[in-house]
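J.: give me the fold of what follows.
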Amino acid sequence: MKDFFEVLKHSPLFYHISLSEFETMHSCIGARVQRFSKNEIILLTGNRVDFIGIVLSGSVKILNETADGDVSIDAILFESEMFAESLACAEITHSPVTVMAAEDCEVMFFDYKKVIRSCNSACSFHSRLVENMLLIMAQKNLMQKEKIAILSSHSLRERLLIFLQLQRKHYGSSRFEIPYNREELAEYLCVNRSTMSSELSKMRDEGLIKFEKNRFELII
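T.: Take a look at the predicted model:
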């Protein structure tokens, strides 16, 4: 587990927790590591969730399937980012989303109930985990509200502008790199890829944005 701590220490779940504390803690919270190949399912829609996952290497996609069978990307998560905590906390009987390996990756899983409850060893730092968990869930709730704001916009341009404005706010700069390629961005925004690409080109021609692949500059 020591080998993974360089990644885990960047995860908000382990803020203010030292290596020695983690080494003491990892067995208490049922930590285990599993490798997945690209496009392999990590969590399938409908499955029960009783764990938290943290990406150790590579990346994973959070996918949402509509009643019509269309699939959209809720998020792409990279090293040190966490997933399934809200589902586990809410004791969701059946997962409403699928988690898939976006590329070859490693994931560390924790038993959710062991994370939020004091262990028999009465680890003094266990309360920090709970505090960190609450903060993460609050932040993700705000992110979900941001996506609702994007999808509530009726026009494609509005969705693109709100998304890019939120990225500018997140990075604190008018120049930033988004975590999605064109296909993934279209799925995230729930729009047609070719129509979206055409609209981005129009926005660039009008002097609203500049872009090269995943790198954007928001001018307005």
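J.: could you use CA atoms for every contact and neighbour count after this?
T.: Noted.
J.: show me the helices in this structure, by range?
T.: Taking DSSP state H to define them, one finds helices in the chain at 5-8, 19-25, 85-89, 112-116, 126-151, 156-171, 182-189, 193-205.
J.: any chance of these in a markdown table, plus mean neighbour count and distance to residue 215?
T.: Formatted as a markdown table, the helices of the chain follow (neighbours: other C-alpha atoms under 10 Å; distance: least, C-alpha to C-alpha, whole Å):
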| stretch | mean neighbour count | distance to residue 215 |
| --- | --- | --- |
| helix 5-8 | 17 | 25 |
| helix 19-25 | 15 | 35 |
| helix 85-89 | 19 | 30 |
| helix 112-116 | 18 | 36 |
| helix 126-151 | 15 | 20 |
| helix 156-171 | 17 | 11 |
| helix 182-189 | 19 | 11 |
| helix 193-205 | 15 | 13 |
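J.: residue 95: which of those helices is closest?
T.: Closest approach to residue 95 among the helices of the chain (C-alpha to C-alpha): helix 85-89, 7.1 Å.
J.: contact partners of the closest one?
T.: Under the criterion C-alpha atoms under 8 Å, 6 or more residues apart in numbering, residues 49-53, 95, 112, 137 lie in contact with helix 85-89.
J.: could you also give me the structure for this second sequence? I'd like to compare it with the first:
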Amino acid sequence: MTKAAQDTSIKYRDVPLFKGIALENLDALLFCMRSYVHSYKKGEHIRLRSERGQHVGIVLKGTVHMLKTDVWGNDTLLTYMSEGEIFGESLSALQEEDSYVTFVSSTATEVLFLSFDKAIHVCKNRCVFHYQLIENLFDLIGRKNRQLMEKIEVTSQSSLREKILAYLSMQAQKQNSRYITLSLSRTDMAQFLCTNRSAMTRELSNLREQGIIDFDKNTFVLKK
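T.: Coordinates of the predicted model:
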């Protein structure tokens, strides 16, 4: 393995999609997957279909939002992907145009793209590490489905207060602590909860006054 290839492999070895794949095999795998990396500024749209075919994306840096826009132009934040997470795999599997939803970089973002067709079909060499990749891919798809179910669980609550508390409780369980840090801004959080920012801000203040939570910027404490 060349020094450049080794540096590339080391960069990606902590990505969950490549779990269990030896460092010396990563470069060959990335070549086989027709991988490439692209950087985005905050607010840029990310396309998964290009002249190279349909791709899935892996967030190497930053955060990507999955948005659904209605006929009036209002966006709903369906879910969001942080470093190491994949996106676009469901649309690729369905062979649908990615215009059904849009993917937008919410910060300066770097994405690794892999050919979806190459990822799910083993090449003629039948490399063991390719089977590992497929296993990892389906595990990540399962996790994404769980994220979408969590979204339904939160937004199905009957009141804004219950939505906020359900979301904060879910984050506390994930972080295994009542002291949590949220990755969403206030605007993004309101969008995720399907409400407006002003109403959410008022409810957060009410919850703090009642001693149920406390917060400073994106750090929250669940007290009761």
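J.: can you find the partner of residue 206 of structure 2 in structure 1?
T.: Applying TM-score structural alignment, one finds that residue 206 of structure 2 aligns to residue 202 in structure 1.
J.: and its match, what does it touch?
T.: Going by C-alpha under 8 Å, 6+ apart, the list of residues near residue 202 of structure 1 is empty.
J.: what distance do you get for it to residue 208 of structure 1?
T.: Distance, residue 202 of structure 1 to residue 208 of structure 1, using C-alpha to C-alpha, to the nearest Å: 9 Å.
J.: do residue 38 of structure 1 as well
T.: As for residue 38 of structure 1, its distance to residue 208 of structure 1 is 36 Å (criterion: C-alpha to C-alpha).
J.: residue 2 of structure 1 too?
T.: Residue 2 of structure 1 is 47 Å from residue 208 of structure 1, by C-alpha to C-alpha.
J.: ok, those two, which is more surrounded?
T.: residue 208 (15 against 11; other C-alpha atoms under 10 Å).
J.: now do the contacts for the corresponding residue of structure 1 for residue 143 of structure 2.
T.: Here residue 143 of structure 2 is matched to residue 139 in structure 1, going by TM-score structural alignment. Shown in contact with residue 139 of structure 1 (C-alpha under 8 Å, 6+ apart): no residues.
J.: repeat for residue 64 of structure 1
T.: Residue 64 of structure 1 neighbours (C-alpha under 8 Å, 6+ apart): 71-74, 96-98.
J.: buried subset of these?
T.: Neighbour counting with 16 or more other C-alpha atoms under 10 Å marks 71-74, 97-98 as buried within those.
J.: measure the residue sitting nearest the centre point of structure 1 to residue 98 of structure 1 for me?
T.: For structure 1, the residue sitting closest to the mean C-alpha position, by C-alpha atoms, centre = their mean, is residue 77 at 3.9 Å. Separation of residue 77 of structure 1 from residue 98 of structure 1 (C-alpha to C-alpha): 13 Å.
J.: overlap of the contact sets of these two?
T.: With contacts defined as C-alpha under 8 Å, 6+ apart, the residues shared by residue 77 of structure 1 and residue 98 are residue 62.
J.: contacts for the lengthiest strand in structure 2?
T.: Assignment by DSSP state E gives strand 53-61 as the longest strand of structure 2. With contacts defined as C-alpha under 8 Å, 6+ apart, strand 53-61 of structure 2 is touched by 15, 48-49, 81-89, 92, 108-117.
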